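Q: with the input below, show me the fold.
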Amino acid sequence: MAENENGAAPAQPTPPQLKILGQFIRDLSFENILSQKPVQGDVQPDIQVQVSLDARKREDDKQYEVLSKYKVTSKNKNGGETLFLLELEYGGIFHIDNVPEEQLHPFLLIECPRMLFPFARRIVSDVTRDGGFPPLNIDNIDFVSLYRQTLLQRQQQQAAAADTQVS
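A: You can find the predicted model right below:
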């Protein structure tokens, strides 16, 4: 182990710490449209999943609330009729320490949703099963890619807004 000028070992950087203080369902909606308007013929579901993320600082120091919003739509490939619609807002309260300020935003919108995802996936599976459909197990989500895509969209929106102000 290398020593510094004083003969002491250099201080090790403190690793980031992440603790889940709580998890909750903020909003849950499931509409079984198929039960209201039966579909004629062969039903072949086409599932679309949309995910959005949000994070905010809480009053307590080093605590953050992170929300994962899932919108799951199932439509019949033959005819396009909606079979069901599920909307879930699933959140967590996190205590985060030793994360540099410039890395906090991606940490909140990548690592925190990654930790919440298995629980949200289970809720979606249970609700679709209890709603009369086969349980839907959402595929794993690449939160890094989702984060980059969100940043790119935000930059494009800001550029478009700047263009309209100049014109």
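Q: all contacts plus neighbour counts: C-alpha atoms, from now on.
A: Noted.
Q: quick one: contacts for the closest residue to V99 other than its chain neighbours?
A: In space, and not counting its chain neighbours, V99 is closest to P16: 5.4 Å by CA to CA, 6 or more residues apart in numbering. Counting by CA atoms under 8 Å, 6 or more residues apart in numbering, P16 touches 96-99.
Q: just among these, which is most surrounded?
A: Neighbour tally across the contacts of P16 (other CA atoms under 10 Å): the maximum, 19 neighbours, falls on I96.
Q: strands of the protein, start to end?
A: For the chain, strands defined by DSSP state E occupy the ranges 17-32, 45-57, 63-76, 82-97.
Q: nearest to I110, out of those?
A: Minimum separation from I110 across the strands of the chain (CA to CA) falls at strand 45-57, 9.1 Å.
Q: which elements pack onto the closest one?
A: Where contact means 3 or more CA pairs under 8 Å, 6 or more residues apart in numbering; DSSP states H and E, strand 45-57 is packed against strand 63-76.
Q: from the chain's centroid, how far away is the strand it packs on?
A: The chain centroid and the centroid of strand 63-76 are separated by 6 Å under CA atoms, centre = their mean, to the nearest Å.
Q: following up with a second sequence; could you model it the same way so I can compare the two?
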Amino acid sequence: MAENGAEPAAAQQAPQVNQRIVAQFIRDMSFENIMAQRGVGGDVQPEIAVQVNLDARKRGENQYEVVIKLKITSKNKEGGDNLFLLEIEYAGIFEITGLPDEQMHPYLLIECPRMLFPFLRRIVSDVTRDGGFPPLNLENIDFISLYRNEIARRQAEQAAAKTDA
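A: Coordinates of the predicted model:
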């Protein structure tokens, strides 16, 4: 203890953030092997497009559900024929304490998806391989940029709504 009964500066820090993944699971998944259904053959050069959406909601006291939604389409570069479509919603249940309310939204949409992503990447790789394609190893997703872009989009919508009113 310091003089005058004051606590040392280190003991006066902000509360410690504690977080744990309670569960993670596939909420919904669909894999359509269009190439096999149509009997497309020959030399195929896939072109991959990935769309990412995030969702988060409070489930109870200190518990939150975070969902990464991916829509992955693959087309043949030559001719543009669809090869496959993979849609997956991968969820995690997080227990989070010690985080100020104003920091919760970015934490849920940046840090939590970052923790789930390696597991989702593995599932996508396995599903595409099991579907008869080379395993699709997704590049890392910049969840910070996704979050910033979504905030900017919402602000632009609000500004447009105000000017229209």
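Q: can you redo the contacts of P16 of the first structure as a markdown table with distance to G41 of the first structure?
A: As requested, the contacts of P16 of the first structure are exported to a markdown table (distance: CA to CA, whole Å):
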| residue | distance to G41 of the first structure |
| --- | --- |
| I96 | 53 |
| D97 | 56 |
| N98 | 58 |
| V99 | 55 |
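Q: returning to that earlier point: reformat the strands of the first structure as TSV; add distance to F117 of the first structure.
A: Compiled in TSV, those are given as follows (distance: least, CA to CA, whole Å):
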stretch	distance to F117 of the first structure
strand 17-32	11
strand 45-57	11
strand 63-76	8
strand 82-97	9
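Q: looking at the ones you listed, spot the one closest to G131 of the first structure.
A: The nearest among the strands of the first structure, by CA to CA, is strand 17-32 at 6.7 Å.
Q: so how far is L99 of the second structure from the residue sitting nearest the centre point of the second structure?
A: In the second structure, the centroid-proximal residue (CA atoms, centre = their mean) is I68; its distance is 3.5 Å. Distance, I68 of the second structure to L99 of the second structure, using CA to CA, to the nearest Å: 22 Å.
Q: corresponding residue for the residue nearest to the centre of the second structure in the first structure?
A: Under the alignment (TM-score structural alignment), I68 of the second structure pairs with S68 of the first structure.
Q: could you double-check that its match sits in contact with P113?
A: Yes: with contact defined as CA atoms under 8 Å, S68 of the first structure reaches P113; the gap is 6.4 Å.
Q: what do these two both touch?
A: When contacts are counted by CA under 8 Å, 6+ apart, the set common to S68 of the first structure and P113 consists of L53.
Q: burial measure for I144 of the second structure, as a count.
A: Quick note: I144 of the second structure (other CA under 10 Å) scores 15 neighbours.
Q: what sits against it?
A: Residues in contact with I144 of the second structure (CA under 8 Å, 6+ apart) are I110.
Q: the first structure: which residue goes with that one?
A: Aligned partner of I144 of the second structure by TM-score structural alignment: V144.
Q: repeat that for Q37 of the second structure.
A: Using TM-score structural alignment, the partner of Q37 of the second structure in the first structure is Q36.
Q: what sits closest to D28 of the second structure if chain neighbours are left out?
A: E89 (5.2 Å).
Q: for the one you found, what are its contacts?
A: The contact partners of E89 of the second structure, taken as CA under 8 Å, 6+ apart, are 26-29, 67-70.
Q: and those, which are buried?
A: The neighbour count (16 or more other CA atoms under 10 Å) marks 67-70 as buried among these.
Q: for the match of Q37 of the second structure, grab the count of nearby residues.
A: Neighbours around Q36 of the first structure, by other CA under 10 Å: 9.
Q: what's the spacing between the residue nearest to V99 of the first structure and A55 of the first structure?
A: Per CA to CA, P16 of the first structure is found 18 Å from A55 of the first structure.
Q: and what of N32 of the first structure?
A: Distance of N32 of the first structure to A55 of the first structure, given as CA to CA: 30 Å.
Q: for H105 of the first structure, same thing?
A: Taking CA to CA as the measure, H105 of the first structure falls 8 Å from A55 of the first structure.
Q: so the two - more neighbours on which side?
A: Taking other CA under 10 Å, H105 of the first structure and A55 do not tie; A55 has more neighbours (18 against 14).
Q: how about that one, nearest residue that isn't a chain neighbour?
A: V66 (4.3 Å).
Q: same deal with V50 of the second structure?
A: Distances taken as CA to CA, 6+ apart put I72 closest to V50 of the second structure, at 4.5 Å, once the chain neighbours are dropped.
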